[in-house]
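Visitor: Build the 3D model from these lines:
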Amino acid sequence: MTRKKPLVVVTRKLPDVIETRMMELFDTRLNADDQPRSAEELLAAVQTADVLVPTVTDRIDEALIKAAGENLKLIASFGAGVDHIDLKAAKAKGITVTNTPGVLAEDTADMTMALILAVCRRINEGEQTLREGEWQGWAPTWMLGRRLYGKRIGIIGMGRIGTALARRARAFGLSVHYHNRNRVGPELEAELEATYWESLDQMLARMDIVSINCPHTPATFHILSARRLKLLQKHAVIVNTARGELIDEKTLADLLIAGDIGGAGLDVYEREPQLAPKLLRAKNTVLLPHMASATLEGRIDMGERVIINIKTFADGHKPPDRVLGELL
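Guide: Okay, the predicted model is just below:
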């Protein structure tokens, strides 16, 4: 007798190769038009599905999980972050949650380095000057940026992405400093020639560049608070490719407009897709629409991890990317 395929509901369009494979393996409901699912559509999905495949833009809160049907036993999130899912509610309901860790580190580190270069060397401003027909020719003191070589970068969160960024930073001649919940091993520290700071405040006050690469949790909300932002040196540059909620965005915008921070490269925002209007007025910023992980290879890798998690779970085994208790 053929085993019944699990009903899998996917909330957004995924790469074609991933959707094709899902259709082969599971009883899959896709989102062909790629429009974000409404609260009503998400409710219908959790009440009918065996497996829900949401993305980081879907809010899977306590109320939605409590309303889920008895068949829903797995939330296989398409993304590394899980701050959009109420993990405690899922655990209480007996629903396993998985994510897709590790596959986006290199892509995100690439974009973080690109933002550092773009802000420090004023790439965005230079290109805009050309496009608007304002360039009058080369001049010795025009459009001066800041050299990367020899500067200090402070990395907040030395996980996979932070480590990948540190390797790139070393190649550019930056001095690597970091703050992390736990100090990394001596071998990695030696490889990166990295200096550990137990005090985030002390590190921030001494850095030329600060990159945020930690997850968003209740403990890290506004880790760069108004008070901490004011510790930064006036020429310091902030780059965020992690989560917008990690920075007090309004205060950051005010400091940028006032010239009290050297610049910012942002890929994520506190209330996406909206952002503080003052950020758009700050010339010393490079703003991207949450695209640090947006490579075809990365999205396919994510989809393959989702498929592995679903297939393993459906076969009666523990999926490899379970979000475990330490995140609760």
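Visitor: Only C-alpha atoms from now on, for both contacts and neighbour counts.
Guide: Will do.
Visitor: can you count the residues close to T141?
Guide: 7 (other CA atoms under 10 Å).
Visitor: Roughly how far does it sit from H179?
Guide: With the distance defined as CA to CA, to the nearest Å, T141 ends up 36 Å from H179.
Visitor: run this one through as well so I can compare:
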Amino acid sequence: MKRVLLTRPLPDRVVEAARTHFEVELRDDPAPLKLGQMRGALALYDGVLPTLGDMFSAEVFADAENPRCKILANFGVGYNHIDAAAARGAGISVTNTPGAVTDATADIAMTLILMSARRAGEGERMVRAGKWPGWNPTQMLGLHVSGKTVGIIGMGRIGQAIAQRCHYGFGMDVIYYNRSPKPMEFPARQVESLEALAAQADIVVVAVPGGAETHHIVGSSVFEAMKPSGHFVNIARGDVVNEAALIAALQAGAFAGAGLDVYEKEPIVPEALKAMENVTLLPHLGTAALEVREAMGLMAVENLRAFFAGEIPPNLVN
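Guide: Below is the predicted model:
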């Protein structure tokens, strides 16, 4: 029986499924693996089920000559924490879990759109602090979302799910920026640049995958182009946004507010962001629903099962 490492605590249903196929070692620590632990895992296990934060960089694979581990079955759709090319060079396959995360992540985008536009975080803090003086006609006036224009950066599965929610649920006009032409099956208009999108949208949502190609794809030029009444939402990866430029733009009042689920150096959140009332901050909740995390885990387990059975894993990325 193949020996597999699960690098973090996972839902019981996922662990049970893994144990039906493999000899499983479950690491009962929510912290990411360290460099030495990752190198050890490549030598000690036939397969590893890692996740966000387990930084399998080129350095990890550098001295791994014919490692025992032949597959990294990532728990999550994003795998920019794994150097897939370096893994391939070491003879290690990489898989991910697309599909299972789409709706849950799109729902968190909608949560942040509404929280930021309607100042929900600010209002909740005021009530908890006992500072609410009671209703009045001009208190905490925010942006009415229905009928506005949403601009989506990255029109993959998640971007499209967000767009559909905005269009069909809130009657919003949808514009989008994508690195390649991509026609939609619902009303949406592709624009030629990030700055053009930012200038036209009332709400800008980032939904691109992480990685070297999208690192800091959103920076000062985008923030400067946004409407003063605009809102910015990021549910992608923290490092696709230049966090320093975001903070500077917010402090300068370039736009009205931001909703963030991800950060450039998680779990570190800059004090400047925490200090601003017009910024909604969530602790990377994109897929944080039990049934979603179960689906992700079962998909990763199936990738492992298929690989060791000599089949092509359903979600092979290299």
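Visitor: Which residue ranges of structure 1 form strands?
Guide: 7-10, 27-29, 51-53, 74-76, 96-98, 152-156, 175-179, 195-196, 209-212, 237-240, 263-266, 285-287 (DSSP state E).
Visitor: E127 of structure 1 is nearest to which of the ones you listed?
Guide: Among those, strand 285-287 comes nearest to E127 of structure 1, with 11.8 Å by CA to CA.
Visitor: What range does that closest one cover in structure 2?
Guide: On structure 2, the counterpart of strand 285-287 of structure 1 by TM-score structural alignment is residues 279-281.
Visitor: Repeat that for stretch 128-141 of structure 1.
Guide: Under TM-score structural alignment, the match for stretch 128-141 of structure 1 is residues 125-138.
Visitor: cool, and stretch 50-65 of structure 1?
Guide: Going by TM-score structural alignment: stretch 50-65 of structure 1 matches residues 46-61.
Visitor: Show me which residues of that stretch are buried.
Guide: For stretch 46-61 of structure 2, the neighbour count (16 or more other CA atoms under 10 Å) marks 46-58, 60-61 as buried.
Visitor: Check stretch 11-23 of structure 2 too.
Guide: For stretch 11-23 of structure 2, by 16+ other CA under 10 Å, it's V14, V15, A18, H21, F22.
Visitor: what does it rub up against?
Guide: Stretch 11-23 of structure 2 is contacted from outside by 1-4, 24, 26, 290, 293-294, 297-298, 301, 305, using CA atoms under 8 Å, 6 or more residues apart in numbering.
Visitor: from the residues you listed, which single one is nearest N80 of structure 2?
Guide: G297 (18.1 Å).
Visitor: Assess the claim that that closest one and L10 are in contact.
Guide: Yes - under the criterion of CA atoms under 8 Å, G297 of structure 2 makes contact with L10 at 7.5 Å.
Visitor: Which one's more surrounded, these two?
Guide: When G297 of structure 2 is set against L10 and neighbours are counted by other CA under 10 Å, the residue ahead is G297, at 26 against 18.
Visitor: contacting residues for that one?
Guide: By CA under 8 Å, 6+ apart, the neighbours of G297 of structure 2 are L10, P11, V14, F75.
Visitor: Would you quantify the distance from G94 of structure 1 to I75 of structure 1?
Guide: 11 Å.
Visitor: whoops, I mixed them up, G303 of structure 1
Guide: Taking CA to CA, one finds G303 of structure 1 at 14 Å from I75 of structure 1.
Visitor: With that, I have no additional questions.
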